[in-house]
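J.: fold the following, please.
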Amino acid sequence: MRNGVKAAVIGGVCVTLLGGAGYGVYNIASALNGDGGTAGPAPARTGPPDGAEVRQASRAFLAAWEKGDAATAAAYTNYPQAARELLAAYGTDAHIGKVRITPGEATGATVPFTVRATVSYEGAAKPLSYRGSLTVVRGETSHRALVDWRPSVVHPRLRTGDTLATGALAAPEIEPVDRDGKVLTRRRYPSLGPLLDELRRRYGAKAGGRPGVGLVIRHQAAADGGQTADTPLLTLAEGRPGRLPTTLSASVQAAAETAVLKYPESSVAVVKPSTGEILAVANNRRDGFDAALLGTRAPGSTMKIISAATLIDNGLTTAGGPAPCPPSAVWQSQTFHNLQGLAPDEHATLADSFARSCNTAFVDFADEVKPDSLTREAEDRFGLGRDDWRIGVPSFDGRVPAAGGPDTAAALIGQGQVQLSPLNMASVTATATTGAFRQPVIVPLRLDGREPARARGLAPGTVAQLRAMMNRTARSGTAATVMAGLGGDVGAKTGSAEADGEARSDSWFTGYRGDVAAAAMVQDGGHGVDAAGPIVASVLRNAG
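T.: The predicted model follows:
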């Protein structure tokens, strides 16, 4: 009898629950197994999210963002606090409203989408549209399908630490003009984009303009407290630009822009030796970094211009004096070699070893050079390493520290702790060819009364020897192949510098033609004539 009742009851329950939630079915199954009817947790999902999860998570996130519900949208990401702050700023600080987001077809876990919205501020409004994308990942602890949070989800140009803001622009617009009054625009000279932003930040108020209103990317302050200029995205109300004179040359800038496009991760700076005026600055780098002005890389054998001047000025040798080129040189247990294929020459002069870029010839002088001689030469005669250049925008002023141990020898060939930028090396070439250090400038000193850095420069006899050695290098030495065909008064120095952890050396080259000096650096570019040399030669060829 009890067996019959039991069967009926169970059967009745089963009939009831089969049309209900799976949870009930699970409880009945558990009861039959004698576990008291308590359900265990569902097993955590693992592995990449499937298509349904990608669709569900992405659409839930985009829908909440579209409604302006930052908290809910952030909850669908793997970094909700950071996401909430930026998504909230999207509507409050950036004043972006009437948002419509249209998702596209997913490719794997990546979902493209289109944003159409309106930016409104104090009676001014303009439409905003752009394309973006997001990626859905599995949460490490929640195991949920979540949007992989990064600022670029909100706008493709945002990076870590960035935010969006709308309001009066930090500084009035400027109309930068070159030395001949030609307007310089980022559209025509894209490499100048970051530089023009910095000029606007520094000189917008001094150039007589009126600020406009717009949407900008506000960047995080640098570790040293410096603030990078805002990046404008959309102008709501035009300001009145102020005219800002620069020392740049539109024609030389165009030549520099064209030259760097042929070599990734390249930078070049061009100066006028007789005045120190910067004629062009161009970069072709994925990270957008202005390495031409701010780069901090070992300059390799281009440093031998300063090293040769040090040897001459300290009476250790002359251009025509002895500088033997052995196959190897040892300094404090460190062995130095020359480039592969360079034949030794025990009877070489300094001019011979300079033109052939013999490392061992310079290393062998390490015994005679005082630890601070190279530093003093760089600072006192070439104006480097004192952190006092005022070119009109931020710049790195070079670093040639007093060396000790193996670095004494390494510094003579531009390795060790020596760091320079292309602008530093262009200035070195200008000083070597004129004898006078003229701090490079990109904004005329008179505009804001800046006092330039000063150095005593070189003696006429040293200049004559350096010019002769650089001319020989350009005509028959290591730079001859790339300088071929350039007429007039020319000179050059090649260089390659090894960097820790990188398979290829950095390519360096500096040269002059008449009253134009240029220096280029290409990271991982190989030898000086492989990449940096053609850039400089092209600029010199088209700068006349």
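J.: use CA for all of it now, contacts and neighbours both
T.: Fine.
J.: ok, the residue nearest to Lys98 when sequence neighbours are not counted - contacts?
T.: Using C-alpha to C-alpha, 6 or more residues apart in numbering and skipping residues adjacent in sequence, the residue nearest Lys98 is Ala117, 5.2 Å away. By C-alpha atoms under 8 Å, 6 or more residues apart in numbering, the contact set of Ala117 is 96-100, 127-129.
J.: for the closest residue to Pro172 other than its chain neighbours, grab the count of nearby residues.
T.: Using C-alpha to C-alpha, 6+ apart and skipping the chain neighbours, the partner closest in space to Pro172 is Pro211 (3.5 Å). By the criterion of other C-alpha atoms under 10 Å, Pro211 has 21 neighbours.
J.: before we move on, back to that, helix/strand/coil for the residue nearest to Lys98?
T.: Put simply, Ala117 is strand when judged by DSSP: H, G, I helix; E, B strand; the rest coil.
J.: can you pull out the strands in the stretch 351-500 of the chain?
T.: All strands of the stretch 351-500 of the chain, identified by DSSP state E, counting those that start in this stretch, fall at 490-497.
J.: what about the helices in it?
T.: 359-363, 373-376, 406-412, 422-434, 460-476, 480-483 (DSSP state H, counting those that start in this stretch).
J.: what angle sits between the fourth one and helix 460-476?
T.: So that's helix 422-434. 110 degrees (axes from the mean of the first three to the mean of the last three C-alpha atoms, to 10 degrees).
J.: now what about helix 422-434, what contacts it?
T.: 267-274, 276, 291-293, 295, 302, 305-306, 382, 384, 396-398, 436-440, 457-458, 463-464, 466-467, 510-512, 517-521.
J.: so what's Gln465 closest to, chain neighbours aside?
T.: Ala319 (5.9 Å).
J.: that neighbour contacts Met470, correct?
T.: No. Contact criterion C-alpha atoms under 8 Å: Ala319 and Met470 do not qualify, at 10.8 Å.
J.: and this one, please, so the two structures can be compared:
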Amino acid sequence: MRKGVKVAVVGGVFVVLVGGAGYGAYNILSALNDDGGTASVRTGPPSGAEVKETTGKFFTAWEKGRAATAASYTNYPEDAASLLTAYGQEAHITKVRVTPGAASGDTVPFTVRATVAYKGVSKPLEYRSRLTVVRGETTHRALVDWQPSVVYPRLRKGDTLVTGDTAKAPIEAVDRDGKVLTKEKYPSLGPVLDELRRRYGDKAGGTPGVELVIRHADQNTADTTLLTLAKGRAGRLPTTLSASVQAAAETAVAKYTESSVVALKPSTGEVLAVANHRDDGFNAAFLGELAPGSTMKILSAATLIDMGKATASGPAPCPPSAVSLSQTFHNLKGLAPDDHATLSESFARSCNTAFVKFADEVKVNSLETEAEERFGLGRNNWKVGVPSFDGRVPASDGPDKAANLIGQGQVQMSPLNMASVTATAMTGVFRQPVIVSPKLDGREIATARGLSATTVAQLRSMMNRTATSGTAAGVMAGLGPDFGAKTGSAEVDGQAKSNSWFTGYRDDIAATAMTQDGGHGIDAAGPIVASVLRSGG
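T.: You can find the predicted model right below:
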């Protein structure tokens, strides 16, 4: 029998069904009805008249607060009924008026105007959304294709709307000098301030307000405020941030899409700035998990020096290629080989092959041990004050052992991690980054051995050379004399360009930036870091 044709017996009569579950070509099928006659069953995309009729009935029921009725016009009535019920009961949204716009095929944009009322306080609510009408796979009816975003565009699966007293009091976050930090003035701080409020709202001395919020399915994600009905009294929350450095960071990342930057105070580990320029709102500056490219050579050089395998002034030849366990590694295009290079020279020129040639000199876990014991990475015990990724430098055998040395392979870092690496290399002391004082909540801060004065002197010398005459010289010009840097570019499968990485320090400020698909370190991340370092600490 031909594919797509089914035969059923209905009341002793053979009925031929043509097509699939309801999304194929338009067909009129015949079946016996209860009266012994025939009834037409439609398949294929809904007609314009069906779209108008279905949306009209759905909107009318929604406006009248008839959640179950409205849900019956969707293809997932149970899920729809749950959210639409919460819309009226938990979110306390009333006086709903839905105004549809002009349909584009089976998609209808619309505007919702309503009132949120709770404990005698009310405010208007207005927003735009859209829905799509599809053919029901079993009912063959024209139905609203149910998505939580139909009810409110920022809702995702499992989210709901709630109006009530805020779980946490509002906070007035202030910088290290007492200047108020708001998400309106510093957009990158939005997710950070929401998280600080979730964690410390009850410790800052404020009183709750009344808000309409998105309560996310992930209980570890702070509620997203949509409308404030009553503000409450904000509690004052001191942070380690610097308003001037934060402003410079916001301006710098705004010039490059998919960019993130973190600035630290090496003498204390305090976070001075965190900024992201991303469409998804993700705090990649703290939570990114990406290969750091050649910025990793700071940690790799420290490993070689601490193991006694190399010194800054010792030999580290830079051949055009190097082979490690059958995998061939190359340098960036245009880098001239140097058979007589020192480690400092290969570091400053960012020679991959020089570091790859040391792969046979280190153990499988050498880099991992250095990262954990001296730089405080990879133990998943940082308590910054908001969520963070603590870096990953796994013990790796095979070609990945060499790849890890140049920041590829299995190594993953965030800009926060690499800023901390730079701070440790500067001072010799690992100070776990913090954004609020641990005295606020008594949390235990991570510790590590740090580096010897001899290792620090060599790392600072190599980073200074990179900033004055190496790959970072162009963007670091004019920032001396107490400064240093390291460039990086990390190749990513499927990307036309590498991820751009750059880390640097000046006086008592260290900063790291990362731009996805940004090219070489000096192309995007470098100018961001230089701008932040110029702002001072």
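J.: hang on, the earlier thing: what lines up against the residue nearest to Gln465 of the first structure once you look at the second structure?
T.: Here Ala319 of the first structure is matched to Ala312 in the second structure, going by TM-score structural alignment.
J.: give me the number of neighbouring residues for that match.
T.: With neighbours defined by other C-alpha under 10 Å, the count for Ala312 of the second structure comes to 22.
J.: circling back: the residue nearest to Pro172 of the first structure pairs with which position in the second structure?
T.: Taking TM-score structural alignment, the alignment pairs Pro211 of the first structure with Pro208 from the second structure.
J.: same question, Ala453 of the first structure
T.: Per TM-score structural alignment, Ala453 of the first structure is aligned with Ala446.
J.: same check, this time on Val363 of the first structure
T.: Val363 of the first structure maps onto Val356 in the second structure, with residues paired by TM-score structural alignment.
J.: you'd agree its match is up against Ala402?
T.: Yes. Taking contacts as C-alpha under 8 Å, Val356 of the second structure lies within contact range of Ala402: 5.1 Å.
J.: neighbour-wise, which of the two wins?
T.: With neighbours defined as other C-alpha under 10 Å, Val356 of the second structure and Ala402 compare such that Ala402 has more, 29 against 25.
J.: map that one onto the first structure.
T.: By TM-score structural alignment, Ala402 of the second structure lines up with Ala409 in the first structure.
J.: same question, Asp223 of the second structure
T.: Asp223 of the second structure maps onto Asp230 in the first structure, by TM-score structural alignment.
J.: likewise Thr503 of the second structure?
T.: Aligned partner of Thr503 of the second structure by TM-score structural alignment: Thr510.
J.: and the nearest residue to Lys357 of the second structure once chain neighbours are set aside, how far from Arg233 of the second structure?
T.: In space, and not counting its chain neighbours, Lys357 of the second structure is closest to Ala322: 6.5 Å by C-alpha to C-alpha, 6+ apart. Plainly put, Ala322 of the second structure is 63 Å away from Arg233 of the second structure if you go by C-alpha to C-alpha, to the nearest Å.
J.: on that earlier part again, which residues are in contact with the match of Ala402 of the second structure?
T.: 331, 362-366 are the contacts of Ala409 of the first structure under C-alpha under 8 Å, 6+ apart.
J.: now those residues in CSV, with distance to Lys6 of the first structure?
T.: Shown next, in CSV, are the contacts of Ala409 of the first structure (distance: C-alpha to C-alpha, whole Å):
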residue, distance to Lys6 of the first structure
Trp331, 96
Phe362, 101
Val363, 99
Asp364, 102
Phe365, 104
Ala366, 101
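J.: of all those, which two lie farthest apart?
T.: Using C-alpha to C-alpha, the two most remote members of these are Trp331 and Phe362, lying 11.2 Å apart.
J.: to which residue of the second structure is Val330 of the first structure aligned?
T.: Counting by TM-score structural alignment, Val330 of the first structure lines up with Val323 in the second structure.
J.: residues in the second structure aligned with the longest strand seen in the first structure?
T.: Counting residues, the longest strand found in the first structure (DSSP state E) is strand 124-138. Counting by TM-score structural alignment, strand 124-138 of the first structure pairs with residues 121-135 of the second structure.
J.: buried residues in the matching stretch, which are they?
T.: Using 16 or more other C-alpha atoms under 10 Å as the burial criterion, the residues of stretch 121-135 of the second structure that qualify are 122, 125, 128-135.
J.: what's the match for Pro422 of the first structure in the second structure?
T.: Matched by TM-score structural alignment, Pro422 of the first structure corresponds to Pro415 in the second structure.
J.: count the neighbours of that match for me.
T.: Neighbour count for Pro415 of the second structure, taken as other C-alpha under 10 Å: 30.
J.: distance check, the match of Val330 of the first structure against Asn331 of the second structure.
T.: 12 Å.
J.: between those two, which has more neighbouring residues?
T.: More neighbours surround Asn331 than the other of Val323 of the second structure and Asn331, with 18 against 15 (other C-alpha under 10 Å).
J.: residues contacting the spatially closest residue to the more buried one that is not a sequence neighbour?
T.: Spatially, and ignoring its direct neighbours in sequence, Asn331 of the second structure is nearest to Asn352 (5.4 Å; C-alpha to C-alpha, 6+ apart). Asn352 of the second structure sits next to 294, 318, 329-332, 406 when contact means C-alpha under 8 Å, 6+ apart.
J.: rerun that using 10 Å as the cut-off
T.: Taking C-alpha atoms under 10 Å, 6 or more residues apart in numbering, we find Asn352 of the second structure in contact with 293-294, 297, 318-322, 329-332, 346, 402-403, 405-407.
J.: list only buried entries from the residues you listed.
T.: Buried among the contacts of Asn352 of the second structure by 16+ other C-alpha under 10 Å: 293-294, 297, 318-322, 329, 331, 346, 402-403, 405-407.
J.: count the neighbours of Leu236 of the first structure for me.
T.: Residues near Leu236 of the first structure, counting by other C-alpha under 10 Å, number 21.
J.: so it makes contact with Pro211?
T.: No. Checked against C-alpha atoms under 10 Å, the pair Leu236 of the first structure and Pro211 is beyond contact range at 11.3 Å.
J.: need the overlap of contacts for the two.
T.: Both Leu236 of the first structure and Pro211 are contacted by Ala168, under the criterion C-alpha under 10 Å, 6+ apart.
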